[in-house]
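In: What shape does this take:
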Amino acid sequence: MPSFYDDDPNLRFFRMSKKVYVGNMNYSTAENQLRDLFAQYGEVSSVNIIIDRYTGKAKGFGFVEMINDDEAQKAIDALNGFEFMGRQLRVNEAEDKPRRDGGSFRPRRY
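Out: Next comes the predicted model:
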């Protein structure tokens, strides 16, 4: 049974995209350099290098979103352990960050 995603090409993108974690990056890696590296394996929809909010410097990891699972897997297979800018990258499928509830009401125990 086809899903409603199949009818709209814009929605189809959201169903098929895959987020990839990239760790152990050189701290001076720019988003365009990471995009170019991953573009060898397929279409990149977004790149996000994580920046420390206090220092304003890169934390040495980030995320690349690929258009589909197959291209993401090709990039993971090729780039995990690959030396880039003097560092051996750790590349794998990104895991969803667990949601932190804003606080739940619990009765106090005395």
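In: make it CA atoms for all contacts and neighbour counts henceforth
Out: Fine.
In: show me what contacts residue 82?
Out: The neighbourhood of residue 82, defined by CA atoms under 8 Å, 6 or more residues apart in numbering, consists of 88-90.
In: Now with 6 Å, please.
Out: 88-89 (CA atoms under 6 Å, 6 or more residues apart in numbering).
In: just checking, residue 63 is part of a helix?
Out: No. Read with DSSP: H, G, I helix; E, B strand; the rest coil, residue 63 is strand and lies in no helix.
In: Compute the distance between the nearest residue to it once chain neighbours are set aside and residue 99, please.
Out: Among residues not flanking residue 63 along the chain, residue 21 sits closest, at 4.7 Å (CA to CA, 6 or more residues apart in numbering). Distance of residue 21 to residue 99, computed by CA to CA, to the nearest Å: 18 Å.
In: and for comparison, fold this next one:
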Amino acid sequence: MDIYVSNLSPTVLGEDLKKQFSKFGVVSSVNVIIDKYTNRSKGFGFVTMPNDTEAEKAIQEMNGSSLDGKAITANKAKPREEKNDRSSHNNRW
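Out: Purely as a prediction, here's the structure:
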């Protein structure tokens, strides 16, 4: 299960998230989103946990918890929507 984690402090790294979420089970990947222009964290990221039961427990426990002085939000990640779906727009060329 992919977990969306937001309200991260700019100093939080992937290994920090992995350490916190590993308390609840296996973490297969972590990705803190970095702004390509400033090279700084955008304040959110994703944690992937293969076991849904462990992931649900992690979400329950981590949502609202403090990490590096900020209360983080953790939710089940939603599928990404297509930004350039031209079939849903009326193009007037």
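In: Next, the TM-score between them, please.
Out: Overlay of the two chains. TM-score (TM-score structural alignment, normalised by the length of structure 2): 0.89; 92 aligned residues with a CA RMSD of 1.8 Å.
In: follow-up on the earlier one: what do we get in structure 2 for the residue nearest to residue 63 of structure 1?
Out: With TM-score structural alignment as the criterion, residue 21 of structure 1 lines up with residue 4 in structure 2.
In: matching residues in structure 1 for stretch 25-36 of structure 2?
Out: Matched against structure 1 by TM-score structural alignment, stretch 25-36 of structure 2 falls on residues 42-53.
In: Please state the offset of that stretch from the chain centre?
Out: 7 Å (CA atoms, centre = their mean, to the nearest Å).
In: Check stretch 76-90 of structure 1 too.
Out: 15 Å.
In: Going by length in residues, pull out the top helix of structure 2.
Out: For structure 2, the helix with the greatest residue count under DSSP state H is helix 52-62.
In: ok, and for that one, which residues are buried?
Out: By 16 or more other CA atoms under 10 Å, the buried positions in helix 52-62 of structure 2 come out as 54-56, 58-59, 62.
In: Mean deviation, the helix or strand where the match of residue 21 of structure 1 lies versus structure 1?
Out: Assigned by DSSP states H and E, residue 4 of structure 2 belongs to strand 2-6. Superposed on structure 1, strand 2-6 of structure 2 shows a mean distance to its aligned partners of 0.3 Å (mean CA distance after the TM-score superposition for structure 1).
In: Packing partners of the next helix-or-strand element following that strand?
Out: Next in sequence after strand 2-6 of structure 2, counting helices and strands by DSSP H and E, comes helix 14-21. Secondary-structure packing of helix 14-21 of structure 2 (3 or more CA pairs under 6 Å, 6 or more residues apart in numbering; DSSP states H and E): strand 29-34.
In: And the strand it packs on against structure 1, how far off on average?
Out: Looks like 0.3 Å for strand 29-34 of structure 2 (mean CA distance after the TM-score superposition for structure 1).
In: Who are the contact partners of the residue nearest to residue 63 of structure 1?
Out: Residue 21 of structure 1 touches 63, 91-94, counting by CA under 6 Å, 6+ apart.
In: Need those residues in TSV (columns: distance to residue 37 of structure 1, secondary structure and neighbour count).
Out: Formatted as TSV, the contacts of residue 21 of structure 1 follow (distance: CA to CA, whole Å; DSSP: H, G, I helix; E, B strand; the rest coil; neighbours: other CA atoms under 10 Å):
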residue	distance to residue 37 of structure 1	secondary structure	neighbour count
63	13	strand	21
91	12	strand	24
92	15	strand	19
93	16	strand	17
94	17	coil	15
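In: No further queries at this time; thank you.
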